[in-house]
Structures are given as structure tokens and as C-alpha cells.
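>>> dropping a prediction and its sequence here:
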Amino acid sequence: MVAAAKLANFRTQAIERRAAPRRRAANLRQRRQSGWLYRGRCQLQLAGHPRRHPDAGAGQSVRPPPRRIRQLRLRRPGGNRPRRHHAAESGVLMAAAFSFRPALRRLLIAFSLLFAPLFASADDPSIEYPVKAAYLLRFTDYVEWPAASFPQADTPLVIAVLGSDRFAQTLGQLLAGRSYHQHAFRIRTVKPGDNLDGVQMLFVSQQAQSAFHRIAGGLDDKPVLTITEAAGDMPPGSVINFVKTDNRVGFVISLANARRVNLKLSSRLLSVAMRVEGG
């Protein structure tokens, strides 16, 4: 009987020894699965409080997290995470965005008078003259005079006005404090027969067209940008002539007259003219 009991006990121990590896493997798989689920959850935990792991026994804790609020994020397979900009790169992008807007706004304001004819009343000079004065200011950005027109660094850009003191006053108010490449603007009112030496621009009002015909011949050898507002055809000697169509102010350019007085006009100015003659 004793021998039979010992034999049965021996067989039981042998069976348990053979089953032990399978039990350990099953326990290991269970612990791994529970651990991955724990690490995969999104949590928000305050620092300073030890975090207990589900597999930790009594009195055991995992390593405490850093002393800050930390959020654990579950990474998706494939790594479809948004691109993160470095601080320097973000600063450049922000600076470019904020600096571009004012620059674009200034550019649009500067070219607005050239890229679209402006509305003006057909009978009210108080509206029409400021528009034409603004055109004159813009013209200076797209006209190149010979170097001899500005012999000194402080030689002013003189604009002579024939036939309209009111326009001369409007133009003077607009150009006050402005300059052309460091050359200050000067406004002069002139009459037929006045000396036009030292004048770079001449504005001839509609009322003075007949007087202009008498003095136009004396400007053939002078680099003067002559601007008229004659109805009908381009007056002889005029480089730019203002015209009105449907209460809109535009201008026509005589490229042949500009070349004759040795003035270079920008292609941008030519592209926005209503018509270019002698091209």
C-alpha cells in the first residue's frame, strides 16, 4: 500500500512539472496583454503621485512621472502625425506673413492710380484736379530723365503749371514734403513767354491749350515731360494727354514725343495707358 501511494504521488508531481512551463507561458501572455492595454490608454496625470501598475504588487509602484502635466498619446500605426515646426521656422513663417501684408497693401496703393482709371466728375474740378495731381505724382515713378536734368544732388524737380492756379495749389498740397529720388518737388505757375529752363514737368490746362501751341516749339530740345488735358487728338509736343471717358480719367501717351525730348517711359506706364501713339 505504501509503495502504491508513493508511486501515485510521483506520477502527480511528474504531471505538474510537465504542465508548469505551459502555465508560465500563459501567465506571461496575460501580463503582456494587460500591460499593452494599460500603456495604450490616453491619461492625464499630475506629477508627484506614484502611478501604480496593474501588475505591481502591494507596496510596489512604478517610476513617478516628470513634475508636469503629461498626456500620453496613443500612436497610430503608420505614423500619420502632423508635421511639427521648429521655433525658428515658425518665427520665419509668422514674420513673413505679417510683413507681407503691409508691403502688399503699400504696393496696391502705389499702383492703384496706374492700373485703373479713376472716377472723376466731368464738371467739378474740385474732384478732377486731385485725381490728376495724384496721376502726376505717380508718373514720376515711371519716367527717367537724363542725368543732366539734375546736375546737383539737391536740384529740385520743378513742375510748371500753365493756365490754372487752382491746379497748381492742389498739386502743391499733394506734393508737400515729398521728393523724387531725394529731389524735392517745386511748383511754378507760368505764363506764355516765361523761361522754362530748369523745368522737368509742364502741366497745361485745357484753358491754356492755345497758349501752349505758341510755346511748344521751344520745348523740342528740352527734356520736359509735357502733360496736357486737351479734348480730341494729342496736341503736338505733348507726351501725356489726359482724357475722360464715361466720367473716368485716363491718359494717352505719345511715345514718339517722349523719345524726341530724350525721356524714357517705363513699360509699366505704357501698359496701363488707354492708348500709346508712335510706338
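Looks like it arrived, so ask away. Residues are numbered from 1 along each chain as shown.
>>> could you use CA atoms for every contact and neighbour count after this?
Fine.
>>> biggest helix in the chain by residues?
When every helix of the chain is counted residue by residue (DSSP state H), the longest turns out to be helix 2-40.
>>> and after that helix, which helix or strand comes next?
Using DSSP states H and E, the helix or strand that directly follows helix 2-40 along the chain is strand 44-45.
>>> for this protein, which segments count as strands?
44-45, 70-71, 118-119, 143-144, 157-162, 179-180, 183-190, 201-204, 225-228, 240-245, 248-254, 264-265, 275-277 (DSSP state E).
>>> among those, which comes closest to residue 7?
Among these, the nearest to residue 7 by Cα to Cα is strand 44-45 (57.6 Å).
>>> does anything pack onto the closest one? Which helices or strands?
Under the contact definition 3 or more Cα pairs under 8 Å, 6 or more residues apart in numbering; DSSP states H and E, strand 44-45 sits against strand 70-71.
>>> quick one: distance of the strand it packs on to the chain centre.
Averaging C-alpha positions (Cα atoms, centre = their mean, to the nearest Å) puts strand 70-71 40 Å from its chain's average.
>>> kindly report the same for stretch 154-163.
34 Å.
>>> give the buried residues for that stretch.
156, 157, 158, 159, 160, 161, 162, 163 (16 or more other Cα atoms under 10 Å).
>>> before we move on, what about stretch 176-195?
Residues 183, 184, 185, 186, 187, 188, 189, 190 are the ones in stretch 176-195 that count as buried (16+ other Cα under 10 Å).
>>> in contact with the nearest residue to the second one once chain neighbours are set aside: list those residues for me.
Among residues not flanking residue 184 along the chain, residue 156 sits closest, at 4.8 Å (Cα to Cα, 6 or more residues apart in numbering). By Cα atoms under 8 Å, 6 or more residues apart in numbering, the contact set of residue 156 is 150, 183, 184, 185, 186.
>>> residue 156 and residue 107, how far apart?
Distance check for residue 156 against residue 107: by Cα to Cα, to the nearest Å, it reads 25 Å.
>>> try residue 154
Plainly put, residue 154 is 27 Å away from residue 107 if you go by Cα to Cα.
>>> just residue 132 next, same as before
According to Cα to Cα, residue 132 stands 20 Å off from residue 107.
>>> hold the first one in mind and look at this next one:
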Amino acid sequence: MLALAATCALAVLAGAGISVRAEQAIPEQQVKAAYILNFTRYANWPAPALIEPHAPLVVCMVGPGAADMARQLQHRAAGSHPLELRIVSRVEETEPCHAVYLALPERSRQSAWLTRMREQAILTIGDSANFLADGGMINMMLVDGSIRFEVNLTAAKHSGVSLNPRMLALAERVVGGDSK
């Protein structure tokens, strides 16, 4: 039942593409936080990353607005895993993270962070034009006033993180997998 509810929530967010225009009641950061929550619900980490069924799922936030985004996710859970939110400023601080949301305005910094995390089982989420090309896994983007997302399946497979096919079906674009 919970999985069905989560599927419906993701479908509503992705399929309907919640609008983030100024006249709408839902701010862009709130919509992105909802996506991040659902991305963590539709990802699976290799052992030993999340062996304990009720262990916290550590979500790290990087960049401007990270604290506001983290507040949107407080007291939430990905399945049986309560989210533990951390604001980090150095790539070395991402070692205990299961997911990292990168909002770095400089592409060189973004690329350096993604390169350092590439060999780890970390779900990387961002919102820049070059995020997938730099090795990120999920990129959120504004399309016609709605938040959509695209996936780099090659990067996910390389890290050992697997993404639910239902989520992939909702992606605007999947790189390294079957095209829509």
C-alpha cells in the first residue's frame, strides 16, 4: 500500500509536472524536495550501505539553499529508513551519505564533487544543465514551468545504486538505458 502511494505521489509529481511559476502556491524548492524524497524511495543501495532495515538514510545537501531544502525534508522517511539530513561543504564529508543533492553554481566544482563520489554507492541528484554529463545520476530541470527529471543510468549502475523501473519510466530522458 505504501509503495502504491509513493508510486502515485511520484507519478503526480513527474507526470503532471507540478508547476513552479510565481503565481502557484508551491515554491520550486518544495517541489524539488518532494522529488528528492521520492528519488530516495525508488533507489536501492548495495550491501552494506543500508543493511539495517530501520537505519537512517543519510541525505546530504550541498550549495546555496541547502539548508532550506533540508528543512523541507525534516521528519520524512524513505520506506522504513528515516531521513538524516546533513548540510556539507566539502566532498570529504559525503562518505556517510546515501544521497547527495548538489546545487553548485560552478561547473568545475560540481564536476570535481561528482568525480570524487563516482566510486561510492551515493545517489547523486542535481539541477544543472551539465549534471548528467558530469557523471550525476538524476538531474531535475524546469520544463515549461514544471519540474521534470532525467536519469544517467550508466552512472547509477557504476555506483551500484539501482533505480526502480517505474521511476525510470517517468523520466523525461534516460541516458545509458532504454530510451523513452
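That came in fine, so what should we check first? Just so you know, these numbers come straight off a predicted model, no measurement behind them.
>>> what comes up buried for stretch 135-148 of the first structure?
Those would be 135, 136, 137, 138, 139, 140, 145, for stretch 135-148 of the first structure by 16+ other Cα under 10 Å.
>>> which residues of the second structure does that stretch align to?
Mapped onto the second structure using TM-score structural alignment, stretch 135-148 of the first structure spans residues 35-48.
>>> span of the matching stretch from start to end?
Using Cα to Cα, one end of stretch 35-48 of the second structure lies 25 Å from the other.
>>> can you check stretch 140-147 of the second structure too?
One end of stretch 140-147 of the second structure sits 6 Å from the other (Cα to Cα).
>>> try stretch 176-191 of the first structure
This stretch, stretch 176-191 of the first structure, spans 23 Å end to end (Cα to Cα).
>>> stretch 81-98 of the second structure now?
End-to-end distance for stretch 81-98 of the second structure: 11 Å, by Cα to Cα.
>>> quick one: that stretch to chain centroid distance?
Mean C-alpha position of stretch 81-98 of the second structure versus that of the full chain (Cα atoms, centre = their mean) differs by 13 Å.
>>> now tell me what touches it from outside.
Contact with stretch 81-98 of the second structure is made by 45, 49, 53-63, 66-67, 70, 73-77, 100, 113, 116-117, 121-123, as judged by Cα under 8 Å, 6+ apart.
>>> mind redoing it with 6 Å?
Stretch 81-98 of the second structure has contacts (Cα atoms under 6 Å, 6 or more residues apart in numbering) with 54-62, 76-77, 113, 122.
>>> report the two of those separated the most.
The most widely separated members of the contacts of stretch 81-98 of the second structure are 54 and 113, with 28.4 Å between them, by Cα to Cα.
>>> any idea which residue sits dead centre in the second structure?
Compute the mean C-alpha point of the second structure, and by Cα atoms, centre = their mean the closest residue is residue 125, 3.8 Å away.
>>> any idea what that one aligns with in the first structure?
By TM-score structural alignment, residue 125 of the second structure lines up with residue 227 in the first structure.
>>> show me what contacts its match?
Going by Cα under 6 Å, 6+ apart, residue 227 of the first structure touches 203, 238, 240, 241.
>>> thought residue 202 of the first structure was touching residue 157?
No: Residue 202 of the first structure sits out of contact with residue 157 when judged by Cα atoms under 6 Å, with a separation of 11.0 Å.
>>> which position in the second structure aligns with residue 270 of the first structure?
Residue 270 of the first structure maps onto residue 168 in the second structure, by TM-score structural alignment.
>>> measure that match to residue 70 of the second structure for me?
Per Cα to Cα, residue 168 of the second structure is found 25 Å from residue 70 of the second structure.
>>> then residue 137 of the second structure?
Applying Cα to Cα, the value for residue 137 of the second structure to residue 70 of the second structure is 20 Å.
>>> ok, the two, which is more surrounded?
Between residue 137 of the second structure and residue 70, residue 137 has the larger neighbour count (other Cα atoms under 10 Å), namely 28 against 21.
>>> surely the more buried one and residue 124 touch.
Yes: in this structure, residue 137 of the second structure is within contact of residue 124 by Cα under 6 Å, at 5.2 Å.
>>> run the chain-centre distance for stretch 133-142 of the second structure.
9 Å.
>>> so what touches that stretch?
Taking Cα under 6 Å, 6+ apart as the rule, stretch 133-142 of the second structure contacts 111, 124-127, 147-152, 155-156.
>>> and the end-to-end length of that stretch?
17 Å.
>>> quick one: buried residues of it?
For stretch 133-142 of the second structure, a neighbour-count test (16+ other Cα under 10 Å) marks 134, 135, 136, 137, 138, 139, 140, 141, 142 as buried.
>>> kindly report the same for stretch 205-216 of the first structure.
Neighbour-count burial for stretch 205-216 of the first structure, with 16+ other Cα under 10 Å as criterion, is recorded at 205, 206, 208, 209, 212, 215.
>>> got TSV for these, with distance to residue 5 of the first structure too?
Compiled in TSV, these are given as follows (distance: Cα to Cα, whole Å):
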residue	distance to residue 5 of the first structure
205	135
206	136
208	140
209	140
212	141
215	143
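>>> show me which pair in those residues is furthest apart.
206 and 215 (14.9 Å).
>>> one step back: just the contacts of residue 156 of the first structure now: which is nearest residue 17 of the first structure?
In terms of Cα to Cα, no member of these lies closer to residue 17 of the first structure than residue 183, at 105.2 Å.
>>> how near is the closest one to residue 264 of the first structure?
As defined by Cα to Cα, residue 183 of the first structure lies at a distance of 18 Å from residue 264 of the first structure.
>>> coming back round to it: can I get the contacts of residue 156 of the first structure in JSON lines with distance to residue 117 of the first structure?
JSON lines is the format used below for those (distance: Cα to Cα, whole Å):
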{"residue": "150", "distance to residue 117 of the first structure": "31"}
{"residue": "183", "distance to residue 117 of the first structure": "28"}
{"residue": "184", "distance to residue 117 of the first structure": "27"}
{"residue": "185", "distance to residue 117 of the first structure": "24"}
{"residue": "186", "distance to residue 117 of the first structure": "26"}
